[in-house]
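Novice: kindly return the folded structure for what I paste below:
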Amino acid sequence: MNDVTLTAADEAGSSHLAGAPPHAASRTSPFRLIAACSIGNALEMYDFTVYSFFALLIGRLFFPSDSPYGSLLLAVATFGIGFVMRPLGAFVIGSYADRRGRKAAMTLTIGLMVAGTLCIAFAPTYAQAGVLGSLVILAGRLLQGFSLGGEIGAATAMLMESGSVGQRGFRVSWQLGSQGISALLGALTGALLYVFLTPAALESWGWRLPFLGGLAIAPVGLYIRSKLDETHEAAPDAKSPLGTLLREHGKQVVQGILAVTAGTVGMYLVVFFMPTYMIRVLKMPPSLSLLSGCATGLTMLVASLVSGRLADRLARRKPLVLASLFFNIVVVVPAFWLMTRYPSVPLVLLLSVVMTAATNLGSTPMLLIMMELLPKHVRASGLSVIYSIGVTVFGGSSQFVVTWLLAKTGNPLTPALYLVACAIVTLFAVLSIRENRVA
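Specialist: Just a heads-up that it's a prediction; the model follows:
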């Protein structure tokens, strides 16, 4: 079956759009569609990026400890605990997206994101309110995690289902590309604050500015999402999407979870953890170390869009995913060895760019392969569950695991070894998946 063939189920689904003619989704302009579906993920990733880049400072302010690694461990644990809520958000909001439509779910998630970011931006420090400040930070991360657990499935499903089949790879690539934009903006903001603010000002109030700035885009996102045309409406007598997913597509869910392991660990370590690694392990100044986030964020954007175009044009997408995995397995350990042996900002930036590009060239086609394994009536909940569990178990925990291993072993190659192990797991998972290019 080629990439322009529609399944009967999807044809039927497209003719039952909420209160609209059969092809109402085509009236939404490509720019509005991409912006609306990407902005929620971008906002969430921007907050994640800023939190990651200020992890050392947040650790001191909210999680004081006598151990050099203690505050950082507690800060990244709080970063990671937001991921614990992702599966719950996937179950609740992903199922809601398959029952009530993608648009309704996307409106809900952006409101929850704003609430979580407000908690972090206005949390009192440990010195001001004791453990209460730490709990407010924790609450913000839990809200963010819950919202993003449902966001990814609903928004990516809408990107896939809107517009022509021949350009779906490019549309879906913006979901990953938006994460690159967020990393770039978050890192650039952090770098500028480190340059222009004194350490006292940064610790007192400056670190809150990026979170407050991220809130400004939320009303825009809410408005343009309200103008979208729905792409899916479940039949009134439809069974529970989540129950159907687990009963009829359990194998695909397990395969998908393992298939996202390498990509999510690579992103959270190379893009988000690298600035902390440069400061803590390579002893580089914070202002320069944050440039790695700018470089990898830009690379992530470009590589995602390129891979989306390739996914649209290639007869089979799986070889591109496998090539990306093989390259990472071969390159990552030598790259970290060079960084630790010859630490310099240009070298670290170059190697980070290479690893980020290799990872993201396989990410968009892998995302499409997973979505095409699932029928439309469980697509949003299926992708939400796959992505949220994969990110929670592997991506969200990766910073904590690597920080703990660095503290225990003192081996600076720990991140590389962890990345290789995850890439091998993903390699076997991808080999077990049969590509199924349908609408």
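Novice: from here on, contacts and neighbour counts on C-alpha atoms
Specialist: Noted.
Novice: what's the nearest residue to Arg99 if we skip its chain neighbours?
Specialist: Nearest residue to Arg99 in three dimensions, chain neighbours excluded: Ala234, at 5.4 Å (CA to CA, 6 or more residues apart in numbering).
Novice: count of residues packed around the one you found?
Specialist: A count of neighbours around Ala234, defined by other CA atoms under 10 Å, yields 20.
Novice: and Thr49, what does it touch?
Specialist: Ser182, Ala183, Gly186, Ala187, Phe272 (CA atoms under 8 Å, 6 or more residues apart in numbering).
Novice: so what's the residue count around the third one?
Specialist: Residues contacting Gly186 under the criterion other CA under 10 Å number 27.
Novice: which positions in the helix or strand hosting it come out as buried?
Specialist: According to DSSP states H and E, Gly186 maps onto helix 168-196. Across helix 168-196, burial judged by 16 or more other CA atoms under 10 Å covers 168-191, 193-194.
Novice: one more, so I can put them side by side:
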Amino acid sequence: MDHPRSAARSLTRQDARTLFLASLGGALEFYDFIIFVFFANAIGQLFFPADMPEWLRQLQTFGLFAAGYLARPLGGVVMAHFGDLFGRKKVFTLSVFLMAVPTLIMGLLPTYATIGAAAPVLLLVMRMLQGAAIGGEAPGAWVFVAEHVPARRVGIACGMLTGGLTGGILLGSLMATAINTAYGPAEVLDFAWRIPFLTGGVFGLMAMYLRRWLHETPVFEAMRERAGVAREMPLKAVLRGEGPSVAISMLLTWMLTAAIVVVILMTPALFQKMHGLAPAVTLRANVAATAALTAAAVIYGALLDRFGALRTGLAGSLFLIAATYALYFGTEAEVANLLPLYALAGAAIGMITVVPYVMVHAFPPATRFTGVSFSYNLAYAVFGGITPLLVSLLMASNRHAAAHYVVAVVVVGMGALAWNASRAARPVAEPGASPALR
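Specialist: Okay, here's the model as predicted:
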């Protein structure tokens, strides 16, 4: 171990390098995972029969996208199992490799016109491998950085990592804008759709190489030196003794999915239909929102270190409720308000940093990776999967249903934060339990 993990010390150059490499890898991995959705129309035309009805082609294309979410819990739990038993670093590096290689292959796949039905099958396999990888990346990255930094700096570590992950969405949006600006529709279908996948795969392999220079976390090393690593299956231990922590983590993840899926991913398409806005207009506003989210995640991380999860989370939740309603009602009143209000909503969503901050404090070191991964990925698979369908159904009866849904789930998240605070008397192992609970 190169430095003691003292709560009192400041961040060192090694800490900064660890945070940078973890955030960079997370950004590139999330880019690889979501770039598919930005080119879904082109992929649908190329990987399914030309005579297939448009509605069916679209359904199957987004079914391929959703397959990645369905693979997240299994991949996340398997990688977390080995991360708790054999070390965080090995699995943390493996997740980047498992994302980069399928992304690179997707950019090289032959289309339906070349190999027929094998094309969408191969695409499905690659998409599921991506899902397994992302299931281990986010939880593994949060645990990794939280166990590296001083206990009083866990918030800023989670904030930088979360900013890196959301930065991957921003990179995808910018890449899609660049490709569609530089090439016409015919050129995109001919070859340009491959560029984002090939680029993501290459940079992902570079990120994997850079992660070779990371060190195992001091918390895991201390645990191994002190008593050895338990051989009991970590998931069994989590389910037997950490039920409240799992429930709180899943409820908070539900809040995270509502903010990301509805406000960041669905709102551009919803506003195109609700207000007749051009895709380019909503895309520019979405870029502003995602950029604001990336910066705000780091700011919220610093606030968490100063004020703790309860006060920061409740204040951030109220801000998110106000900003979401302002976005939907303010844009309806005057479409010129879209960009500033969307940026404001993105900044408010930065409060999701409270989610990993609470989760990494909720589980003891021996099962931390598994506990965070199981809770986060299961909740994301369930709530991330049903949210688009549920919001679409609710929108049929109320044009502001998307905003109402986000607000309702944020209230649930506030309840989870209060429940978490009520358990403050329970001893929790490092990293720094007390700030997370106050």
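Novice: TM-score of the superposition?
Specialist: After superposition, the two chains reach a TM-score (TM-score structural alignment, normalised by the length of the second structure) of 0.85; 414 aligned residues with a CA RMSD of 2.8 Å.
Novice: hmm, back to that, just tell me the aligned range of the helix or strand just after the helix holding Gly186 of the first structure in the second structure.
Specialist: Per DSSP H and E, helix 168-196 of the first structure leads on to helix 199-204 as the next helix or strand towards the C-terminus. Mapped onto the second structure using TM-score structural alignment, helix 199-204 of the first structure covers residues 185-190.
Novice: now the matching stretch: how far from the chain's centre is it?
Specialist: Relative to the mean C-alpha coordinate of its chain, stretch 185-190 of the second structure is positioned 30 Å out (CA atoms, centre = their mean, to the nearest Å).
Novice: contacts for that stretch, please.
Specialist: Ala42, Leu46, Ile179, Asn180.
Novice: let's see 10 Å
Specialist: Residues outside stretch 185-190 of the second structure that contact it (CA atoms under 10 Å, 6 or more residues apart in numbering): 39, 41-43, 45-46, 179-180, 182-184, 192-195.
Novice: buried subset of these, written for PyMOL?
Specialist: Buried residues among these (16+ other CA under 10 Å), as a PyMOL selection:
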select buried, resi 39+42+43+45+46+179+180+192+193+194+195
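Novice: re the thing from before, is the residue nearest to Arg99 of the first structure part of a helix or strand, or is it coil?
Specialist: At Ala234 of the first structure, secondary structure determined by DSSP: H, G, I helix; E, B strand; the rest coil is coil.
Novice: look up how far Lys251 of the first structure lies from it.
Specialist: Counting by CA to CA, to the nearest Å, the gap from Ala234 of the first structure to Lys251 of the first structure is 23 Å.
Novice: quick one: map Thr49 of the first structure onto the second structure.
Specialist: Using TM-score structural alignment, Thr49 of the first structure pairs with Ile34 in the second structure.
Novice: distance of the residue nearest to Tyr112 of the second structure when sequence neighbours are not counted relative to Leu108 of the second structure?
Specialist: Excluding the flanking residues, the one nearest Tyr112 of the second structure by CA to CA, 6+ apart is Phe47, at 4.7 Å. Per CA to CA, Phe47 of the second structure is found 13 Å from Leu108 of the second structure.
Novice: which one of these two is surrounded by more residues?
Specialist: Phe47 (26 against 13).
Novice: contact partners for the residue of the second structure most remote from its centre?
Specialist: Outermost residue of the second structure with respect to the C-alpha centroid, by CA atoms, centre = their mean, is Asp51; its distance is 35.9 Å. By CA under 10 Å, 6+ apart, Asp51 of the second structure lies in contact with Gln45, Arg57.
Novice: try 8 Å this time
Specialist: If you count contacts by CA under 8 Å, 6+ apart, then Asp51 of the second structure has nothing around it.
Novice: what of Trp142 of the second structure?
Specialist: Contacts of Trp142 of the second structure by CA under 8 Å, 6+ apart are Ala157, Cys158, Leu161, Pro356, Val360.
Novice: redo that, cut-off 7 Å
Specialist: Counting by CA atoms under 7 Å, 6 or more residues apart in numbering, Trp142 of the second structure touches Cys158, Leu161, Pro356.
Novice: trace it over to the first structure, please.
Specialist: By TM-score structural alignment, Trp142 of the second structure lines up with Thr156.
Novice: likewise Pro244 of the second structure?
Specialist: Under TM-score structural alignment, Pro244 of the second structure pairs with Lys251 in the first structure.
Novice: kindly report the same for Pro234 of the second structure.
Specialist: Using TM-score structural alignment, Pro234 of the second structure sits opposite Pro241 in the first structure.
Novice: is that match in contact with Ala380, as I believe?
Specialist: No - in this structure, Pro241 of the first structure is not within contact of Ala380 by CA atoms under 7 Å, at 9.1 Å.
Novice: shared neighbours of those two, anything?
Specialist: Going by CA under 7 Å, 6+ apart, residues that sit against Pro241 of the first structure and also against Ala380 are Asp98.
Novice: who has more neighbours, the two?
Specialist: Shown here are Pro241 of the first structure and Ala380; by other CA under 10 Å, Ala380 has more neighbours (35 against 23).
Novice: what is the orientation angle of the longest helix along the first structure with helix 168-196?
Specialist: Determined from DSSP state H, the single longest helix within the first structure is helix 131-161. Put simply, helix 131-161 of the first structure runs at 150 degrees to helix 168-196, going by axes from the mean of the first three to the mean of the last three CA atoms, to 10 degrees.
Novice: what about the match of Thr49 of the first structure, distance to Ile169 of the second structure?
Specialist: Using CA to CA, one gets 7 Å for the distance from Ile34 of the second structure to Ile169 of the second structure.
Novice: one more: Asn41 of the second structure?
Specialist: Using CA to CA, we find Asn41 of the second structure at a distance of 18 Å from Ile169 of the second structure.
Novice: all helices for the stretch 151-300 of the second structure, in order.
Specialist: Secondary structure of the stretch 151-300 of the second structure, counting by DSSP state H, counting those that start in this stretch: helices at 154-182, 185-187, 194-210, 218-227, 234-241, 243-257, 267-275, 279-333.
Novice: looking at the ones you listed, which is nearest to Pro120 of the second structure?
Specialist: Of all those, helix 194-210 sits nearest to Pro120 of the second structure, with 15.2 Å by CA to CA.
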